[in-house]
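> Take a look and give me a structure for this.
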Amino acid sequence: MQWLQDMWTKEGTGIPKDAPKKTGLALFAAIFAREWWEMVKLNILFLLTAMFVVTLPAALVAMARVCVAFTEDRNTYLLRDFLEALVRYFWRATAWGVAFAAVFGIWGYAVIAYAASARDNLLLTVPLTISLVMIVFVTVVACHLLVLMVMRDLPALKMLRLAALASIVRPLPALGALAFAIALWLVHIAFYPVSVFMPATVNFSLGMFAVTFAVHRAATMVLATQQDSEPHARNASQSV
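Model prediction:
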């Protein structure tokens, strides 16, 4: 049974230290080629833990933590890292999940209401457009906040501010990753039933990895800005 234990607990594969450094889509493809089997197992773990619905936000955060490790080329012990993150971030993830669900509900209702009324009054296309833009922006903020949460422990308001800043500075990579995740599900629908096993094998974990990979740079940038500002704030308070 050692092989079964090693399947879930052994250290992930690394890369040669003398290998040329890759960036962008080439790096994304290289990581996927190296970690694809880990992503399949990660997808299974997510499905098993998210099926209770109440654990869905925490399962997303746990999956994001593993995907950040993939992106940063850190050693991963899949089962241990996933379960530790699931427990550690459960309450925070649940609170953020409820908050974002409420925000999406409000703006979603606004979109439906304005879309129904805009057919009779073209002036309502303006608030309809604003509502659509806000849904997209909140989605991008949620992606950045998800990654920031597993990269650094910060107060809620500060984390939200950094997520919003990252979303303003670099929104396009997140939008591209979301488009990629949507494309995975469109492929699943278009080629069904041939693609019947896609959600069970790779759709969730690969989509999360795409989002994590895309927003990681912006998250790193805003966290570096946060670190640089803290010494100045301490020096100012000491001088006073």
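
> only C-alpha atoms for contact and neighbour calcs from this point on.
Will do.

> which element follows the helix or strand hosting residue 44 toward the C-terminus?
Following DSSP states H and E, the helix or strand that holds residue 44 is helix 24-50. Using DSSP H and E, the helix or strand that directly follows helix 24-50 along the chain is helix 56-71.

> quick one, that following helix and helix 24-50 angle?
Calculated by axes from the mean of the first three to the mean of the last three CA atoms, to 10 degrees, helix 56-71 forms an angle of 150 degrees with helix 24-50.

> Name the next helix or strand following helix 56-71 along the chain.
Where DSSP H and E defines the elements, the next helix or strand beyond helix 56-71 is helix 78-88.

> and the next helix or strand after that following helix, which residues are buried?
Once the chain leaves helix 78-88, the next helix or strand it forms, by DSSP H and E, is helix 90-118. Neighbour counts using 16 or more other CA atoms under 10 Å place 90, 93-94, 96-97, 100, 104, 107-108, 110-111, 114-115, 118 of helix 90-118 among the buried residues.

> circling back to that earlier point, quick one, the helix holding residue 44 and helix 78-88 angle?
70 degrees.

> Report all helices and strands that helix 24-50 contacts.
On a contact count with 3 or more CA pairs under 8 Å, 6 or more residues apart in numbering; DSSP states H and E, helix 24-50 meets helix 56-71, helix 204-239.

> For it, buried residues please.
Of all the residues in helix 24-50, those buried under the rule 16+ other CA under 10 Å are 28, 31-32, 34-36, 38-47, 49-50.

> structure for this one too, so we can compare:
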Amino acid sequence: MGLFTPNYVKPGPGIDKDAPPKTGLALFFEIFIREFWALVKLNVLFLLTCIPIVTIGAAMGAMTKVTVRMVRDIPNDVWYDYWRGFRENWKASTVLGLITAPVYGGGLLGLVLYPAGSIIWLVTLAALLILTMVWLYLYPLLTSTTLSFWDCVRDAILLAMLRFYYSFPVALLILALIALEIMFFPLSIPATLLVGCAIPNFIASFLAWSGIQKHVLPPEKE
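Just a heads-up that it's a prediction; the model follows:
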């Protein structure tokens, strides 16, 4: 199988058709294990197309397009879906990237430069956590709904508050993963190159889609 060959989801042998569908962490790890090598391909593709500031937003939107399809259990082709997401959402994703990338960069730099535990360090950490909680939903909303940019921003803020119980620990986890990559650089380079971007994005999409499905999308007709 080539690096970017289609990765179509197929039911595995021996699965009971009457078994109850998995939810929560069981579903997360089932999809994660099944899609692991697709996430590696996605991570490499993201890094190859992610030019800081210039294309980071569009690349993030394209990656989210793929990971949302994964968590929705929709058959996916990393190469095709990535470039389709890049084309379809590049304007809104680029604007979002231009706004959030400098803020994230400055915030992470502040956590390194300011004395740990100081007031300004704690304020910076709180600001990053709040931004991350909103960001968890922003890109999935932009890439999986037909809402306008500002409606996505509004709904992302509302979902972050409404689902605080889930959003806060996931935002903390994602920031911790990023911090570990920075702290252990250059030892973390192999992990960063393989899955360092795709895994946090997959985690965010898994959390976001359940909220979008429940609170944003119209209920499915029986």
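
> thinking again about what came up before, out of the helices and strands packed on helix 24-50 of structure 1, nearest to residue 150 of structure 1?
Nearest of those to residue 150 of structure 1, taken as CA to CA: helix 56-71 at 5.5 Å.

> count of residues packed around residue 2 of structure 2?
5 (other CA atoms under 10 Å).

> Helix, strand or coil: sort out the residue in structure 1 that residue 172 of structure 2 lines up against for me.
Aligned by TM-score structural alignment, residue 172 of structure 2 pairs with residue 179 of structure 1. Secondary structure state of residue 179 of structure 1, per DSSP: H, G, I helix; E, B strand; the rest coil, is helix.

> circling back to that earlier point, which one of the helices and strands packed on helix 24-50 of structure 1 is the most hemmed in?
Mean neighbour count (mean count of other CA atoms under 10 Å) peaks for helix 56-71 among the helices and strands packed on helix 24-50 of structure 1, with a mean of 25.

> Name the residues that touch that helix?
For helix 56-71 of structure 1, contacts defined as CA atoms under 8 Å, 6 or more residues apart in numbering pick out 31, 35, 42, 46, 49-50, 75-76, 78, 81-87, 89-91, 93-94, 96-97, 146-147, 149-151, 205, 208-209, 212-213, 216.

> can you check stretch 201-215 of structure 2 too?
With contact meaning CA under 8 Å, 6+ apart, stretch 201-215 of structure 2 is reached by 28, 63-64, 67-68, 71-72, 136-137, 140-141, 159, 163, 166-167, 170.

> I'd like to know how far residue 25 of structure 2 sits from residue 152 of structure 2.
26 Å (CA to CA, to the nearest Å).

> coming back round to it: what is the neighbour count of the match of residue 172 of structure 2?
When neighbours are counted by other CA under 10 Å, residue 179 of structure 1 registers 14.

> now it: how far from residue 216 of structure 1?
Distance, residue 179 of structure 1 to residue 216 of structure 1, using CA to CA: 17 Å.

> quick one: stretch 143-157 of structure 1 aligns where in structure 2?
Per TM-score structural alignment, the counterpart of stretch 143-157 of structure 1 in structure 2 is residues 136-150.

> buried residues in that stretch?
In terms of neighbour count (16+ other CA under 10 Å), stretch 136-150 of structure 2 has its buried residues at 136-144, 149.

> Endpoints of it, how far apart?
16 Å.

> Pull the residues that contact that stretch.
Stretch 136-150 of structure 2 is contacted by residues 60-62, 64-65, 68, 85, 89, 92-93, 152-153, 156, 159-160, 167, 171, 204-205, 207-209, 212 when judged by CA under 8 Å, 6+ apart.

> Contacts for stretch 85-94 of structure 2 next, please.
54-63, 65-66, 139, 142-143, 149.
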